[in-house]
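> structure for the following, please:
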Amino acid sequence: MSLEQSFNIINGKIWTRGSIFEGGLHILDGQIEKIGKESKLPEAEKLDAKGNLILPGLIDLHVHFREPGDTHKEDFLTGTRAAAAGGVTTVVDEPNNTPVISTPERLKDKLSLIKSKAYVDYSITAALTLENLGLINQFRDLGAVVFAIFDELGGNRTGMNNLGVLYEGLKKIQSSNALAYLNCRESDIVVHKIKKMVEAGKNSPESYDHHFPYVAEYCGAARSIILSHAAGVKTHLREISTQETVDIIRKLSNYTNRITVEVRPDHLFLNTENTRNLGPYSQQWTPIRSKENSDALWQALREGLIDIIASDHATHTPEEKEQGWSNIWQSPPGLPGIETMLPLLLTKVNKGELELQRLVQTTANNPAKTLGVYPKKGTIQKGSDADLVIVDLKREAEIRGDAFFSKNKWTPFEGWKVQGLPVTTIVRGIKTFENGEILGKPGQGRLLRAN
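Predicted coordinates:
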């Protein structure tokens, strides 16, 4: 189906405005033109949803598609192809490429490089550093709406661990009407801990989970919340993982009116107990925590304290990961996640452990609002982009890395049984994935500029 076509999706259970409507959609020029019973829709080519659920396409605010640079791990074509297979229709790609996207020239080069490759719509983050604080408007003019802040990138310090510089940077992001991405991480604590562990010869995969003390996360969360509030900037806190961080966010709730909080699927589903035999294949930048912490994250998600689920898709080759068995510090942290996120969450819905409404809020509605593209995206209503995923809640499967569309074919969820699968993904009216096959074309994805 091309973007210019009009067509109807019939026989669907459509999630719209907080409930299910049984009927169909009329799609015109890539947008939702009408929601109604089939008899009320204009005459057009029909796509039969076969009684399945129709959800807004997922918006993944946290992916690492590795281009430019480490394209042996992933590239924009394979990453966005995997996104479509996972029911994701929009992604936000991180700046820790080679070279790091920290100058307007590098951003321009990256946008030119990936333009012909994307299957889904995308936004690109720029890395904010001490050296480029005065260039924010140039990044904005090129289309950047998100500025990611790290203490170090590419092995180099960014200058953003200085609180004065960080506060200045947040105020500049606010004045440009952009979005700040912050991690909950006090790097001095983490770096000191790693140094001590390496000196003591603690190089096993089991040791890795202890390199990032809980205090480093909840201290970082408190700092990020307070500074963001003072700067008045719209901020997204990435990948929280501990009960203590949840408690800090709850206690500082008066300061979080412009802040969204993210959790990764691996922190929800994996823990130190069920990953004992995975070694480096469960190694993450923010490490896997105990089951008690996972339970606390689920509770915070149900309460609404956590706003967004994002995959942090960051795959590596098996050869790179294998090095971690003998020395975990030689293995790069990161996991594939964009193709397993929705099936894992739908399984929770089927078990009655996650409300469908909460799934849609955290993977579509809230990400769109955070990115500044709602209701253009992230919802099913008249005038919205026809970014849709049709899911079969009854279909069962076993997760297998060798079936992935991602460049590297492994997963920490290998062999997990799931119920609930994306069967069709539609990006702005273009049928892009259906029943295990990619149907769209590279380059159909578009850069999002709004915020």
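
> only C-alpha atoms from now on, for both contacts and neighbour counts.
Will do.

> ok, the closest residue in space to L41 that isn't next to it in sequence - how many residues close by?
Counting by Cα to Cα, 6 or more residues apart in numbering, the nearest residue to L41 once its immediate chain neighbours are dropped is H26, at 6.3 Å. Other residues lying near H26 total 25 when counted by other Cα atoms under 10 Å.

> mind checking the SS state of H26?
strand (DSSP: H, G, I helix; E, B strand; the rest coil).

> what's near enough to touch it?
Neighbour list for H26: 6-9, 32-35, 41-42 [criterion: Cα atoms under 8 Å, 6 or more residues apart in numbering].

> among those, who's most crowded?
Scoring the contacts of H26 on neighbours with other Cα under 10 Å, the highest-scoring entry is N8 at 24 neighbours.

> in contact with L128, which residues?
With contact set as Cα under 8 Å, 6+ apart, L128 has these partners: 102, 147-150, 158, 160, 169.

> please redo it, this time with the cut-off set to 10 Å
Each residue near L128 by Cα atoms under 10 Å, 6 or more residues apart in numbering is listed here: 95, 101-103, 134-136, 146-151, 158-160, 166, 169-170, 173, 180-181.

> just the buried ones among the residues you listed, please.
Of all the contacts of L128 considered here, the ones buried according to neighbour count by 16 or more other Cα atoms under 10 Å are 95, 101-103, 136, 146-151, 158-160, 166, 169-170, 173, 180-181.

> and this one, please, so the two structures can be compared:
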Amino acid sequence: MSSPYDLILRGGACVLPWGTETADVGVREGRIAAIGDLRTAHAENEVDCRGLHVLPGLIDAHVHLRDPGDPAVENLSDGTRAAVLGGLTAVFDMPNTAPSVTDRERLDWKRDYLQGRAFCDVGLYVGASKKNIAELASLELQPNVCAIKVFAGSSTGDLLVEDDASLEAVMRSGRRRICYHSEDEYRLQARKPLFKSGMPHRNHMEWRDVECAFLGTRRLMALARKTGRPAHILHVSTAEELDYLKDFRDVATVEVLMNHLTQTDEAYDRLGGYAVMNPPIRDKRHLEAAWAAVRDGTVDVVGSDHAPHSRAAKERPWPETAAGLTGVQTIVPMMLDHVSAGRLSLNRLVDLMGAGPARVYGVLGKGRLAAG
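Model prediction:
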């Protein structure tokens, strides 16, 4: 009699939605078929997991794989290989590539390009622009699309939707949750002349200051309430935003980054351009607020915002320094280090990088250990 399972993981501490239990996991044709006591069952492949934890596949919902773009910086195969080596089983790739993913032609090309190149599952963002607003409702329903991404403040690439009229139009085109880079572009541009080339890298957090992020989020929440369109605020980096967003749980979900949970502004003095990212690393007050928000449930997702650049680009004088840090190969080990230090539980980590992304992005069949 043939076995009902291709693989059995035996006796591991399984991190389940309701807690951690010692159990066997039976897998058939790449899917979980059963969780429980499978001592009478056998499979061609069996793994002794006693003394180990068994987690669902973890997701990094915020990565920039830079493909298409400059293959010397990164390509899709290398980026997804690094993700798997780091403990991830899925990544969601941002649209600000070269060229950007903003229309059906580029989306179809990117989906085909994944075949035979990706080492893990890949979700694709579609970038909103002022030129494709009418198409967004259709684009968000295409296969592999995880969300529409809006840059309300400028960052790497040329995607930008900064004015309230255009932002409202984006919100009225479609129904799925929209992901936002929330910084106020008008404040960014108004403050830019205050800073000169060659100034210390820590000026990055002064230019892209707390009010820049907070003002952007206040504007987005007003429009989200007005339109009723769900919002996911990416890489929330300030104590002010985290406190404010608690009153918008009806329309907003929240992401914080590994770096904003790990580094403070001393990193600028130690790492120079290698600490520059958008929104910036800030002082300890904001890091402590981020951890408080993780503990009280305000935060739904933790991501890396993996964004590689060449060494030459990172070593340019500020503010010409390229903004972005790598993370797909380090986010899981770093977050497990935080678990070991007692900053969060393993079950909470699994929620933030498994069930949380699946819930926020409406992804089926991922994020938790369950049959099917």
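
> now the TM-score, please.
The pair, once superposed, lands on a TM-score of 0.93 when counted by TM-score structural alignment, normalised by the length of structure 2; 367 aligned residues with a Cα RMSD of 1.9 Å.

> what range does stretch 296-307 of structure 1 cover in structure 2?
Per TM-score structural alignment, the counterpart of stretch 296-307 of structure 1 in structure 2 is residues 289-300.

> which stretches in the stretch 301-450 of structure 1 count as strands?
Per DSSP state E, counting those that start in this stretch, the stretch 301-450 of structure 1 has strands spanning 308-309, 388-398, 417-427, 430-434, 437-438. These are given in chain order.

> got JSON lines for those strands, with distance to V120 of structure 1 too?
Rendered in JSON lines, the data for the strands of the stretch 301-450 of structure 1 read as follows (distance: least, Cα to Cα, whole Å):
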{"stretch": "strand 308-309", "distance to V120 of structure 1": "18"}
{"stretch": "strand 388-398", "distance to V120 of structure 1": "11"}
{"stretch": "strand 417-427", "distance to V120 of structure 1": "6"}
{"stretch": "strand 430-434", "distance to V120 of structure 1": "9"}
{"stretch": "strand 437-438", "distance to V120 of structure 1": "12"}
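
> quick one: the helices in the stretch 1-150 of structure 2?
Counting by DSSP state H, counting those that start in this stretch, the segments of the stretch 1-150 of structure 2 that form helices are 76-85, 104-114, 136-139.

> can you add distance to H232 of structure 2 and give those back as CSV?
Formatted as CSV, the entries for these read as follows, by distance: least, Cα to Cα, whole Å:
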stretch, distance to H232 of structure 2
helix 76-85, 23
helix 104-114, 22
helix 136-139, 16
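
> hang on, the earlier thing: now, which of the contacts of H26 of structure 1 lie within strands?
With strands identified by DSSP state E, the entries of the contacts of H26 of structure 1 that belong to them are 6-9, 32-35.

> so which residue is dead centre in structure 2?
Residue closest to the average C-alpha location in structure 2 (Cα atoms, centre = their mean): H62, at 2.5 Å.

> can you pull the contacts of that one?
The neighbourhood of H62 of structure 2, defined by Cα under 10 Å, 6+ apart, consists of 91-94, 123, 125, 234-235, 255, 257, 301-307, 327-328, 357.

> quick revisit: of the helices of the stretch 1-150 of structure 2, which is nearest H286 of structure 2?
Among the helices of the stretch 1-150 of structure 2, the nearest to H286 of structure 2 by Cα to Cα is helix 76-85 (27.5 Å).

> can you give me the buried ones in the closest one?
By neighbour count, with 16+ other Cα under 10 Å as the criterion, the buried positions of helix 76-85 of structure 2 are 76-77, 79-84.

> cool, stretch 106-122 of structure 1 as well?
In stretch 106-122 of structure 1, residues buried by neighbour count (16+ other Cα under 10 Å) are 106-107, 110-111, 114-122.

> and what of stretch 10-20 of structure 2?
Buried residues in stretch 10-20 of structure 2 (16+ other Cα under 10 Å): 10-16, 20.

> circling back: tell me which of the strands of the stretch 301-450 of structure 1 sits most buried.
Among the strands of the stretch 301-450 of structure 1, ranked by average contacts under mean count of other Cα atoms under 10 Å, first place goes to strand 308-309 (a mean of 30).

> mean per-residue distance, that one versus structure 2.
After superposition onto structure 2, strand 308-309 of structure 1 sits on average 0.5 Å from its aligned residues (mean Cα distance after the TM-score superposition for structure 1).

> how far does that strand sit from its chain's centre?
What separates the centre of strand 308-309 of structure 1 from the centre of its chain is 7 Å, taken as Cα atoms, centre = their mean, to the nearest Å.

> how about residues contacting that strand?
Counting by Cα under 10 Å, 6+ apart, the neighbours of strand 308-309 of structure 1 from elsewhere in the structure are 58-62, 236-239, 260-265, 268, 301, 341, 345, 358-367, 370.

> narrow those residues to those that are buried.
Using 16+ other Cα under 10 Å as the burial test, the contacts of strand 308-309 of structure 1 include 58-62, 236-239, 260-265, 268, 301, 341, 345, 358-367, 370 as buried.
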